[in-house]
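K.L.:
have a look at this prediction, sequence included:
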Amino acid sequence: MGDPGLSRRGFLAASAAAGVGVTALSGCGGDSDGGSSDGTTTIEWWNISTTEPTKSVWAALAKKFEAQNPKVKLKIVQLENDAYKSKMTALIASGKLPDIFHTWGGGVLKQQVDAGLVEDLTDRTKDFADGLLPVAKEPYLLDEKVYGIPFDIGMVGFWYNKALFKDAGITEPPTTWSGFLDAVRKLKAKGITPLALAGKETWTGMYYWAYLAMRTAGAAAVQKAYDDKDFTGDPFVQAGQHLQELVDLQPFQKGFLGAAYSSPTGQGATVGNGKAAMELMGQWAPVVQADVGKGLGDDLGFFPFPAVDGGKGTITEVFGGGGGHALRSGAPQEAVDFLKFFASEATDLELVKKTGALPVVPAAESAITDPNIKAVQAQLKGATGFQLYLDQAYAPAVGQEVNDSVGALIAGSKSPQQVTESITKTAKEEQ
């Protein structure tokens, strides 16, 4: 979800009962019979909900579900994005997955499905899944079968500080890449850090390259390059060159290569505390900015990733994804019951009102009050193309190589051409 990533990859949504964290990892999922002598079924639920308010909201929802289902106990394990992904990779190798687990869909989910580790939910969820927002369900559909149920949907765009833009004399958010670079120069000229980046977590830099590839090559070409196992075409090299132009302006905060995303000194906090003018992040950004920093309140604005002059892509093609839950193969009915509970209108209203999530149940859309979240929703509804996070859309090794190669470009150790060659080489090895 990157972090996913919704951190991507990623989503940085959240949940966990107090005291359950990394310590719970020793009892990993799928290896218990779920039953107990008093007739209680224990369901293990793994998610990436580590920031407030989502963490507390999800913990309360878990208690509500338990109250409605007295014979079911939810055991919550929550991990930050990158730790979650590496732990899940290990579990896939072991052939055991948790009863309920976070998924972004796409190529990663496909790998788990191909290994026979994920439950086909097509028939077991039909009574409630049919009513969910179609675009939200797409990442979890494989060969027209349902392998995951979404709990949110969203997109990546620029979150910006209106006051800092005004100080730099920027009257309107840029709509072209050249205009964006001009805005970066204006901010720098005023002594304002233009962008915050969590260089330590390479999925955050991947967003730039992915969007630039979409804007130069067009959204459809980004998936086609993966299918063809060839990223060496000119538009993909140009995407790296455009990113190189940005990097050469030194737009990021001091020490960005060692910065995390959701730490007190990381990317989200840097923007939330007014120390940088922008970040490129998913729709969960305001929640994280306010949790790890002060938050910007009315000074926070949102704008879509700019168009690239002469590119084949358009500003209405969006990059993002959602968070969903999948079940291990053979998961008990109680796990399906939880998915139904989590995809209900009542739960979705809670998520929209209290965590800033975008609704997957159409009836919950009326609960959106935040103007920025409304702007994201409008972009999504008007989208003419949609691309799932690359580190989820592609097979895990390829997605990781995209993140790592782009991270190397940003750090100055790979050229735009080398980025495309490295990704192509990894894609071919996946065959």
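P.N.:
All right, it came through fine. Residues are numbered from 1 along each chain as shown.
K.L.:
rest of the way, CA atoms for contacts and neighbours
P.N.:
Fine.
K.L.:
for Gln418, see how far away Lys354 is.
P.N.:
From Lys354 across to Gln418, the span is 44 Å (Cα to Cα, to the nearest Å).
K.L.:
now do Tyr84
P.N.:
29 Å.
K.L.:
can you classify Phe231 by secondary structure?
P.N.:
coil (DSSP: H, G, I helix; E, B strand; the rest coil).
K.L.:
would you map the helices across the stretch 101-250 of the chain?
P.N.:
With DSSP state H, counting those that start in this stretch applied, the stretch 101-250 of the chain shows helices at 106-114, 126-129, 134-137, 162-167, 177-189, 203-217, 219-228, 234-248, listed in chain order.
K.L.:
for those helices, which one ends up most surrounded?
P.N.:
helix 203-217 (a mean of 27; mean count of other Cα atoms under 10 Å).
K.L.:
included below, for side-by-side comparison, is a second structure:
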Amino acid sequence: MTRNPTLLRGAALAGALILTGCTAGSTGESASSGGKVTLTFLTFETPNLDAKYWDAAIARASAKVPGVTIKKLVSPSADRTGYAKQLDSTGQFPDVMIGLNPAGFAEAGKLAEWSDNELAKYVEPRANTYDGKVYQLPYSAQATFVYYNKSAFAKAGIDAPPRTYDELLDDSAKLKAKGINPFVVGGGGKDSWADMFPLICTVATDVYKKTPDWLSQRSAGKVKFTDPAFVAAAQKVADLTDKGYIDRAGLSRSYADTEQAFRDGKGAMYPMGSWFSASADAKKPSFDTGVFAWPTDQGSSALPGVTGGGMTVSSKAPDVKLAKKWAKAFMEDEKNLNAAVKADGLFIDIKGYTPPDNMGPVYKESVSAFRQAQKSDGVVNSFSQETGDGSLPPGLADKAAAGVQKLLSGGMTAAQFGAYMDSQWDKATR
């Protein structure tokens, strides 16, 4: 979703993207000419998943599905769900989308349902359901970890990652006493989503661990963001900044610059999605990188994770059957899966798939930590990244990230952040 408030400007941008989006295998023919179909495909770009990555993946899928021409649309921000909502409001809803949160669209009948037969290859075929129906291919899992600089920990006399939240605070104090910035956190400008990860972790440990269906209860009006549990989670994040453990001077960094700051040794801990493991292995810093899950007060496992991320298809696509065939070809192509694992550190949940043998140690450690959390029933929802019944309304993740910026900068208290989230929820669900 664009961050300017005017729909007119957003619609103009949408039109520009549709006209100028990269096309794979294009013949220039319309959807109705000669039996061919032109499909718009909404995706996104990050430092890990750049234009070259998407173009190659699109080409591989298109080679398997003759007669399909793909027009690639790129979301102007990380909130592609909010952007899809904006496109829908202007009559330009994409035919195929990746990484979309189906909430709202599914209930409105805008998405095509995936059948049990079409989901047969997926390890958790019903991972994200809306009233018992599946609208997104659940092809991979991701989680939020704390990546840490082992050399910085050793310099501060820390011989193991923290197991409880009190230990995390003690370690932060030890690092700061040695002149080491404990946490690297940033998310300036269009990358405000990247500042969410400390809160994603504290909501996991303090809210979702105790109440797994908390967001469903919020939808039913049984809980609010101003309730003590959520405010306490937000207060932990505010306290980290107030203590100087999260450096406010670095909050304006872009996502790429924040990642590089950790790699350059400008902080000891980097809370981030598991996709960072691929980057850490590909662009290895001068220090060894370790992995741990943000600890709970008692030391039990509460790892924020999400399974899904795959393709959704519009129920109004010019040829739904062919669009679904192309989407599955994209998702299930082994070279596409290998490329996604290498570029973005995904944990693929398709039966029979094995990651490439040459994956690096940070990725392997991340996978191991995730699978261990799964075995101990320690994976919980990931705030702002939920899909299926009990997820944020479209566009609210972007609003949450903007609020976290103020929470981190000291411009909003934890209680005010809770009230802000309730207000934004009410606006999004009117």
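P.N.:
Alright, I've got the coordinates. For clarity, every value in this text was computed on a predicted model and none was experimentally measured.
K.L.:
turn the helices of the stretch 101-250 of the first structure into a markdown table, including distance to Val292 of the first structure.
P.N.:
Below are these laid out as a markdown table (distance: least, Cα to Cα, whole Å):
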| stretch | distance to Val292 of the first structure |
| --- | --- |
| helix 106-114 | 29 |
| helix 126-129 | 34 |
| helix 134-137 | 28 |
| helix 162-167 | 20 |
| helix 177-189 | 24 |
| helix 203-217 | 17 |
| helix 219-228 | 33 |
| helix 234-248 | 26 |
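K.L.:
can you say which of those helices is nearest to Asp143 of the first structure?
P.N.:
The stretch from those with the least distance to Asp143 of the first structure (Cα to Cα) is helix 106-114; that distance is 9.9 Å.
K.L.:
what's the offset of that closest one from the middle of its chain?
P.N.:
Centroid separation for helix 106-114 of the first structure versus its chain: 17 Å, with Cα atoms, centre = their mean, to the nearest Å.
K.L.:
try stretch 297-314 of the first structure
P.N.:
18 Å.
K.L.:
ok, residues contacting it?
P.N.:
156-163, 173-178, 180, 211-212, 214-219, 315, 372, 375-376, 379 (Cα atoms under 8 Å, 6 or more residues apart in numbering).
K.L.:
if I look at the residue most central in space within the second structure, how far off is Thr307 of the second structure?
P.N.:
When Cα atoms, centre = their mean is applied to the second structure, the residue found nearest the centroid is Gln385 (5.6 Å). Separation of Gln385 of the second structure from Thr307 of the second structure (Cα to Cα) stands at 10 Å.
K.L.:
what is in contact with the two at once?
P.N.:
By Cα under 8 Å, 6+ apart, no residue touches both Gln385 of the second structure and Thr307.
K.L.:
can you show me the strands along the stretch 301-430 of the second structure?
P.N.:
For the stretch 301-430 of the second structure, applying DSSP state E, counting those that start in this stretch gives strands covering 303-309, 311-313, 347-348, 379-380.
K.L.:
distance to Ser274 of the second structure and mean neighbour count for those - can I get that in JSON lines?
P.N.:
Below are the strands of the stretch 301-430 of the second structure laid out as JSON lines (distance: least, Cα to Cα, whole Å; neighbours: other Cα atoms under 10 Å):
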{"stretch": "strand 303-309", "distance to Ser274 of the second structure": "9", "mean neighbour count": "26"}
{"stretch": "strand 311-313", "distance to Ser274 of the second structure": "20", "mean neighbour count": "27"}
{"stretch": "strand 347-348", "distance to Ser274 of the second structure": "9", "mean neighbour count": "24"}
{"stretch": "strand 379-380", "distance to Ser274 of the second structure": "14", "mean neighbour count": "24"}
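K.L.:
ok, the counterpart of Gly403 of the second structure in the first structure - contacts?
P.N.:
Counting by TM-score structural alignment, Gly403 of the second structure lines up with Ser405 in the first structure. For Ser405 of the first structure, the contacting residues are 414, 419, 422-423, by Cα under 8 Å, 6+ apart.
K.L.:
show me these that map onto helices.
P.N.:
Per DSSP state H, helices hold the following members of the contacts of Ser405 of the first structure: 419, 422-423.
K.L.:
ok, back up a step: for Thr347 of the first structure, which of the helices of the stretch 101-250 of the first structure is the nearest?
P.N.:
Comparing the helices of the stretch 101-250 of the first structure by Cα to Cα, helix 126-129 comes nearest, at 13.2 Å.
K.L.:
wait, doesn't Gln283 of the first structure sit right on Gly154?
P.N.:
Yes: with contacts counted by Cα atoms under 8 Å, Gln283 of the first structure reaches Gly154, the gap being 5.9 Å.
K.L.:
now, among the ones in helices among the contacts of Ser405 of the first structure, which is nearest to Gly27 of the first structure?
P.N.:
Using Cα to Cα, these come closest to Gly27 of the first structure at Ile423, 35.2 Å.
K.L.:
which residue in the second structure lines up with that closest one?
P.N.:
By TM-score structural alignment, Ile423 of the first structure lines up with Met421.
K.L.:
and for Leu296 of the first structure?
P.N.:
Under TM-score structural alignment, Leu296 of the first structure pairs with Pro285 in the second structure.
K.L.:
related to what we said a few turns ago, Lys354 and Gln418 of the first structure - which one has more neighbours?
P.N.:
Gln418 (18 against 15; other Cα atoms under 10 Å).
K.L.:
need the ones in helices among the contacts of Ser405 of the first structure in CSV (columns: neighbour count and distance to Tyr207 of the first structure).
P.N.:
CSV is the format used below for these (neighbours: other Cα atoms under 10 Å; distance: Cα to Cα, whole Å):
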residue, neighbour count, distance to Tyr207 of the first structure
Val419, 25, 14
Ser422, 19, 17
Ile423, 26, 15
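K.L.:
quick one: which of those is nearest Asp348 of the first structure?
P.N.:
Looking across those and measuring by Cα to Cα, the closest to Asp348 of the first structure is Ile423, at 37.7 Å.
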